[in-house]
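Colleague: With the sequence up front, the predicted model follows.
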Amino acid sequence: MKEALLSKSKGRETTRIVIRDLRMMAEIGVYPAERGVKQPVVVNVVADIAAPQDAPVDFYVCYHTLAKNVQALAGAGHINLVEDLAEGIARIALATTGVIGVHVRVEKTAALPDAAGVGVEIYRTL
């Protein structure tokens, strides 16, 4: 059923789900002082879904599940770069049925004392 809706919607209608300012702690960074220490990270995800307006509710992506998967990835162990975390989040989102594109922003909020955050933004598609 989802495949039929996907083929019906390609190039026509897109729905976006947004997870904004998902806060978590992650062991992330390449500097020796960042190893073995968790630091605050903020993640934003915008997933483009090929979903026509008449799609049944079970077609849509569950933002709760996506957020939990992102948190699990961030908590799974040391990550060298914010770029690595962003790529992993993009892979998780794109592996979700219906997601055809994803914009991910990852920021370390305590990296620079005079900045609200430093990080990376990526956009990936199928």
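Modeller: The structure has been received and is ready for your questions.

Colleague: Every contact and neighbour count from this point should use C-alpha atoms.
Modeller: Will do.

Colleague: quick one: the helices in this structure?
Modeller: 2-9, 63-74, 82-94 (DSSP state H).

Colleague: can you give me the strands for the protein?
Modeller: Using DSSP state E, the strands of the chain run over 15-26, 39-49, 99-108, 118-125.

Colleague: Rebuild those strands as TSV, extending it with distance to A93 and mean neighbour count.
Modeller: Output for the strands of the chain, formatted as TSV (distance: least, CA to CA, whole Å; neighbours: other CA atoms under 10 Å):
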stretch	distance to A93	mean neighbour count
strand 15-26	11	16
strand 39-49	7	22
strand 99-108	7	22
strand 118-125	10	15
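
Colleague: alright, now check it against this:
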Amino acid sequence: MASDRPFPGQAIRAARASGLAIEVTISDLQVTADIGVYAHEHGRPQPLVVDIILNIDAPACDALEETIDYQHVADDAHALARGRTALIETYAMRLAERCIACPRVQRVEVRVSKPGALRGGLAGARASLVRSAA
């Protein structure tokens, strides 16, 4: 059970004060998408494999509100896959934009692979965004 109390220990408080970042990852997320540029791909759901790396500020306490809900990120990936997209590059960019919109996310990298794109190979795209200093 999560607690909203601060983490114990002077070292953790000092690390957070010095800008400690946490990496949250989602790996091998399987989504089905209407994706592709060729006529034979239109309207034919295809599998995508999505990996997401989110860099966030260290949480101040042991509570979900202090981090990012990875289920919400996965839900965004599935929601994007339901819309028609021509390029995996576009899909990766749109998902990265959704992730960086969360104020806790400082940097995001989205990798998307399309297993059926090539005979004997795997096609993929990577999108990275960094929150600009305001």
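Modeller: The structure has been received and is ready for your questions. These numbers were taken from a predicted model, which means no experiment stands behind them.

Colleague: still on that earlier bit, please identify the deepest-packed of the helices of the first structure.
Modeller: helix 82-94 (a mean of 20; mean count of other CA atoms under 10 Å).

Colleague: what range in the second structure matches it?
Modeller: With TM-score structural alignment applied, helix 82-94 of the first structure matches the range 88-100 in the second structure.

Colleague: mean distance, the matching stretch to its aligned residues in the first structure?
Modeller: Average distance, stretch 88-100 of the second structure versus aligned residues of the first structure after superposition (mean CA distance after the TM-score superposition for the first structure): 0.6 Å.

Colleague: so where is stretch 15-23 of the first structure in the second structure?
Modeller: Aligned using TM-score structural alignment, stretch 15-23 of the first structure spans residues 22-30 in the second structure.

Colleague: Ok, stretch 104-113 of the first structure next?
Modeller: Under TM-score structural alignment, the match for stretch 104-113 of the first structure is residues 110-119.

Colleague: quick one on the thing from earlier: determine which of the strands of the first structure approaches P32 of the first structure most closely.
Modeller: strand 39-49 (13.4 Å; CA to CA).

Colleague: Between strand 118-125 and the closest one, find me the angle.
Modeller: 20 degrees (axes from the mean of the first three to the mean of the last three CA atoms, to 10 degrees).

Colleague: For strand 39-49 of the first structure, which outside residues touch it?
Modeller: Residues outside strand 39-49 of the first structure that contact it (CA atoms under 8 Å, 6 or more residues apart in numbering): 14-28, 60-61, 93, 98-110.

Colleague: chain center to it: distance?
Modeller: For strand 39-49 of the first structure, the separation from the chain centroid amounts to 4 Å (computed by CA atoms, centre = their mean, to the nearest Å).

Colleague: From what I see, G117 of the first structure and R105 are in contact.
Modeller: No: the pair G117 of the first structure / R105 is not scored as a contact, 10.9 Å apart, by CA atoms under 8 Å.
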